[in-house]
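Student: no sequence on this one, just coordinates:
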């Protein structure tokens, strides 16, 4: 299964994108919504 990560500044923006993409894709895909403020806790290489 593929995974799509949405990084947004506000929870509402990410939620809207999440809902729209789920509707458009219509296939099983894991979508994760991450807020920019949470990126401080994630190591990105």
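Tutor: Great, that's in hand. Keep in mind it's a predicted model, so treat the numbers as computed, not measured.
Student: contacts, neighbours, all on C-alpha from now
Tutor: OK.
Student: Residue 33 against residue 13, yeah?
Tutor: No - using CA atoms under 8 Å, residue 33 is not in contact with residue 13, being 9.5 Å away.
Student: who's more crowded, these two?
Tutor: Using other CA atoms under 10 Å as the criterion, residue 33 and residue 13 rank with residue 33 on top: 17 against 14.
Student: Please compare the first structure with the one that follows:
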């Protein structure tokens, strides 16, 4: 896992000339499944 990361830049393409800023936010999360019946098992048959 990774903490949230927020980056702000004015050096993207013409952001500096247009008095703009680019903001990027990124976070990695985990998704837990606590129900055994949520998983389906069996043979995989392709057509």
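Tutor: Everything's here; your move. What you are looking at is a predicted structure, and each value in this text was computed from that prediction instead of being measured.
Student: tm score of chain vs chain?
Tutor: Once superposed, chain against chain, the TM-score is 0.22 (TM-score structural alignment, normalised by the length of the first structure); 18 aligned residues with a CA RMSD of 3.0 Å.
Student: Output the contacting helices and strands for the strand or helix carrying residue 24 of the second structure.
Tutor: For residue 24 of the second structure, the host element (DSSP states H and E) is strand 22-28. The contact analysis (3 or more CA pairs under 8 Å, 6 or more residues apart in numbering; DSSP states H and E) places strand 22-28 of the second structure against strand 2-9.
Student: quick one, the strand it packs on and strand 22-28 angle?
Tutor: Here strand 2-9 of the second structure points in a direction 170 degrees away from that of strand 22-28 (axes from the mean of the first three to the mean of the last three CA atoms, to 10 degrees).
Student: does the nearest residue to residue 34 of the first structure once chain neighbours are set aside sit in a helix, a strand or a coil?
Tutor: Nearest non-adjacent residue to residue 34 of the first structure, counting by CA to CA, 6 or more residues apart in numbering: residue 7, 4.9 Å away. The local conformation at residue 7 of the first structure, judged by DSSP: H, G, I helix; E, B strand; the rest coil, is strand.
Student: Could you report the neighbour count for residue 7 of the first structure?
Tutor: 17.
Student: so who does it touch?
Tutor: 14, 33-36 (CA atoms under 8 Å, 6 or more residues apart in numbering).
Student: Just the buried residues from those residues, in ChimeraX please.
Tutor: In ChimeraX syntax, the buried subset of the contacts of residue 7 of the first structure is picked out as below (16 or more other CA atoms under 10 Å):
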select :14,33,34
